[in-house]
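S.K.: my questions concern the predicted model and sequence given below.
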Amino acid sequence: MGEAMGRVTVVGSLNMDLVARAPRLPKPGETLAGHAFAQVAGGKGGNQAVAAARLGAQVAMIGCVGDDSNGATLKRSLEAEGIDCSALATSASAPTGVALIIVDDASQNAIVIVAGSNAEVTPASVEAQEGLLARADVIVCQLETPTDTVRAALAAGRRLQRTTILNPAPAARKLPPDWFPLIDYLIPNELEAATLSGVAIDTPEDARRAAQALKAKGVRNVIVTLGAQGVLALLDGEDEAGVHMPSPRVEAVDTTAAGDTFIGGFAAELARGSAVRDAIAFGQRAAAIAVTREGAQPSIPHRSEISA
């Protein structure tokens, strides 16, 4: 494979992650003694931008931080990765977004997000960056910014004939019907796929049915991430039954940002011109490394660490 770098533009969220480790996740009303704490750069948009940059893409970020120490830290961390922050706005009134994360000894997590300045990423923010979007090979969105902003980004991608990826996270409700034809790659996890499709998911076969229901709505490709069970991909022009691609086997330490690492790696590889299945496998190998490390962005590997 050559060394050419594709271009990825991420429209999305930036949060400061406040991460506590505890023996287990607390029950409602319960106070637990934790055994570690860390404050690290995060947010799905930021995580996916960092992942794409470390894994081989030229990356630009469209987002918004607060005029505070967290915002300054997040911007510096993106710039340190070589990410273009020319489209990163600073809110005069809202604080930088934060995520409160608890990780238990089984490597599962529970997360509460306070959007803060992420709510100020508007359709006008997207419209102002038409040139940046036009230069992208791949445009990546999530659902941690306002929904009308996400739709504007997807619509711009379709109009500009760019490849669009939507990670529908967090998926609290079904997507509007007019979104689906704007999406080239819909990449939910099993919970998000169940919410969007109405199909409960426990197995790859369940994920296949959910993916088929979502593809029928007009999405070109559906890739359901299943954690340790791998990925179920229903791809345009391939077998309607889809393909199940198992994950590499590793000893998981912290699953935070595993999905973001997969999406960033997949987007970077897709932007380089790789075949879709190869891009999926690359993203899986990157995510398998991420879960062996603690934290969100600190866990994301570099391209040089990914085996061929």
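M.R.: All right, it came through fine.
S.K.: contacts, neighbours, all on C-alpha from now
M.R.: Noted.
S.K.: SS state for the residue most central in space within the chain?
M.R.: Per C-alpha atoms, centre = their mean, the C-alpha nearest to the average position across the chain is that of residue 260, at 3.7 Å. Secondary structure assignment for residue 260 (DSSP: H, G, I helix; E, B strand; the rest coil): helix.
S.K.: what's the answer for residue 286, then?
M.R.: Assigned by three-state DSSP, the conformation of residue 286 is helix.
S.K.: hmm, residue 262 and it touching each other?
M.R.: Yes: Residue 286 lies in contact with residue 262 (C-alpha atoms under 8 Å); the separation is 6.4 Å.
S.K.: tally of neighbours for residue 33?
M.R.: Here the number of neighbours of residue 33 (other C-alpha atoms under 10 Å) works out to 11.
S.K.: residue 35 too?
M.R.: Residue 35: 9 surrounding residues under other C-alpha under 10 Å.
S.K.: so who does it touch?
M.R.: Applying C-alpha atoms under 8 Å, 6 or more residues apart in numbering, one finds that residue 35 lies in contact with 20, 21, 22.
S.K.: hmm, 6 Å instead?
M.R.: The contact partners of residue 35, taken as C-alpha atoms under 6 Å, 6 or more residues apart in numbering, are 21, 22.
S.K.: comparison target below:
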Amino acid sequence: MISVFGSANMDLVAYVSEAPGRGETVTGHRFRTIPGGKGANQAIAAARAGVRVAFLGAVGDDGFGAELRDTLSEAGVDVRGLRQVPGPSGIAHIVVDDAGGNSIIVVPGANGTVAGPSGDDLATIAASEALLLQLELPMAAVVAAAEAGSVAGVPVVLTPAPAQPLPDELLDAVTLIVPNEHEAAAITGATAPEAALDALLERVEEAVITLGSEGALYGSRSGERVRVPAVEVKAVDTTAAGDTFVGALAVARAERLPMADALRFASTAAALSVQREGASTSMPTRWEIEDFLT
């Protein structure tokens, strides 16, 4: 089982030919509400890729909260750790242009009320093969969950997004960090991926930097280095590509695949997701990933 301690948001998605600049108004050609949030996305991606997943987080007592819970449950995610709190659920305003690029504004809502893992959450984390974390919950809560995973001997996988300063107590508890190239540069100050990887490995045991069309780069303190090329596809919407990658990578690592194979599995899942619109609606099943690989 993989546990995900993270955010659940309702994505409010506007599709436009070209994203507006500052002070500019443009006309969109479509609008959708799609369940998302980095935590929920990773949970759904991992469940569809073939493992049991438990989600730990919070939603509001509004209609969005009920829909988020139902979406996770229908994907096969255990939602007993998803608590309901008074007030609105988290939301994300997303603008997607015709090239598949996006810009996002997140309003935390119920996610901002999460102070840390509960007693039941701690038991779930301790029983897991991996704990997935992101930064859409309060930092103190993320640190507490990471430390709980570390104390229990559970591998802790951190997606450092949205990018922000990372406290030492968080990184001390992280096993694997998975930033994209922009987040890696923001964390380390190094723009070259190899240099950024070296800098990350001074703070964590393992790191994967996703490089978009350039693939993904892995390194460990043991000296292992693996680079895999990107899977070439036509992108329609890149909103949840990173979360799909992390969820699938966690599954591959739980199944003890060699790192090169794990990265290919995760890259394939992400490539399939960008060919579809939305976040949770875009994530492939295990059969789809394996069929594409073969």
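M.R.: The structure has been received and is ready for your questions. Being a predicted model, the structure only gives us computed values, none of them experimental.
S.K.: how about the helices in the stretch 151-294 of structure 2?
M.R.: 168-171, 181-188, 193-200, 241-254, 259-273, 286-293 (DSSP state H, counting those that start in this stretch).
S.K.: which one of these is the most hemmed in?
M.R.: Among the helices of the stretch 151-294 of structure 2, helix 241-254 has the highest mean neighbour count (mean count of other C-alpha atoms under 10 Å), at a mean of 27.
S.K.: residue 220 of structure 1 -> structure 2?
M.R.: In structure 2, the residue matched to residue 220 of structure 1 (TM-score structural alignment) is residue 205.
S.K.: quick one: its match and residue 224 of structure 2, what's the gap?
M.R.: 11 Å (C-alpha to C-alpha, to the nearest Å).
S.K.: neighbour-wise, which of those two wins?
M.R.: More neighbours surround residue 205 than the other of residue 205 of structure 2 and residue 224, with 18 against 10 (other C-alpha under 10 Å).
S.K.: ok, the more buried one - contacts?
M.R.: 175, 220, 221.
S.K.: again with residue 46 of structure 1
M.R.: Contacts of residue 46 of structure 1 by C-alpha under 6 Å, 6+ apart are residue 14.
S.K.: in structure 2, which residues correspond to the helix or strand hosting it?
M.R.: Following DSSP states H and E, one finds residue 46 of structure 1 within helix 44-54. Aligned by TM-score structural alignment, helix 44-54 of structure 1 corresponds to residues 38-48 of structure 2.
S.K.: how far does the matching stretch sit from the chain's center?
M.R.: Remark: stretch 38-48 of structure 2 is offset 7 Å from the chain centroid, using C-alpha atoms, centre = their mean, to the nearest Å.
S.K.: do the same with stretch 159-177 of structure 2
M.R.: The chain centroid and the centroid of stretch 159-177 of structure 2 are separated by 13 Å under C-alpha atoms, centre = their mean.
S.K.: neighbouring contacts of it?
M.R.: Residues outside stretch 159-177 of structure 2 that contact it (C-alpha under 6 Å, 6+ apart) are 134-135, 143, 146-147, 150, 155-158, 178-179, 183, 205-207.
S.K.: can you redo the contacts of residue 205 of structure 2 as CSV with distance to residue 191 of structure 2?
M.R.: Below are those laid out as CSV (distance: C-alpha to C-alpha, whole Å):
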residue, distance to residue 191 of structure 2
175, 23
220, 19
221, 20
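S.K.: how close does the aligned partner of residue 233 of structure 2 in structure 1 sit to residue 263 of structure 1?
M.R.: Using TM-score structural alignment, the equivalent of residue 233 of structure 2 in structure 1 is residue 250. Applying C-alpha to C-alpha, the value for residue 250 of structure 1 to residue 263 of structure 1 is 19 Å.
S.K.: next one: residue 80 of structure 1
M.R.: Going from residue 80 of structure 1 to residue 263 of structure 1 by C-alpha to C-alpha gives 20 Å.
S.K.: could you do residue 198 of structure 1 as well?
M.R.: Distance, residue 198 of structure 1 to residue 263 of structure 1, by C-alpha to C-alpha: 23 Å.
S.K.: what does residue 181 of structure 1 give?
M.R.: Separation of residue 181 of structure 1 from residue 263 of structure 1 (C-alpha to C-alpha): 20 Å.
S.K.: please apply the same query to residue 236 of structure 1.
M.R.: Distance, residue 236 of structure 1 to residue 263 of structure 1, by C-alpha to C-alpha: 18 Å.
S.K.: which of the contacts of stretch 159-177 of structure 2 sits closest to residue 128 of structure 2?
M.R.: Minimum distance to residue 128 of structure 2 across the contacts of stretch 159-177 of structure 2 is 8.7 Å, recorded for residue 155 (C-alpha to C-alpha).
S.K.: wait, what's in contact with the residue nearest to the closest one when sequence neighbours are not counted?
M.R.: Spatially, and ignoring its direct neighbours in sequence, residue 155 of structure 2 is nearest to residue 130 (4.9 Å; C-alpha to C-alpha, 6 or more residues apart in numbering). By C-alpha under 6 Å, 6+ apart, the contact list for residue 130 of structure 2 reads 2, 154, 155, 156.
S.K.: out of those, who's nearest residue 116 of structure 2?
M.R.: The closest of the contacts of residue 130 of structure 2 to residue 116 of structure 2 turns out to be residue 156 (C-alpha to C-alpha; 15.3 Å).
S.K.: that closest one -> structure 1?
M.R.: In structure 1, residue 156 of structure 2 lands on residue 164 (TM-score structural alignment).
S.K.: does that match touch residue 139 like I think?
M.R.: Yes: using C-alpha atoms under 6 Å, residue 164 of structure 1 is in contact with residue 139, at 4.9 Å.
S.K.: between these two, who's got more neighbours?
M.R.: Counted by other C-alpha under 10 Å, residue 164 of structure 1 and residue 139 do not tie: residue 139 has more neighbours, with 28 against 25.
S.K.: nothing else from me, thank you.
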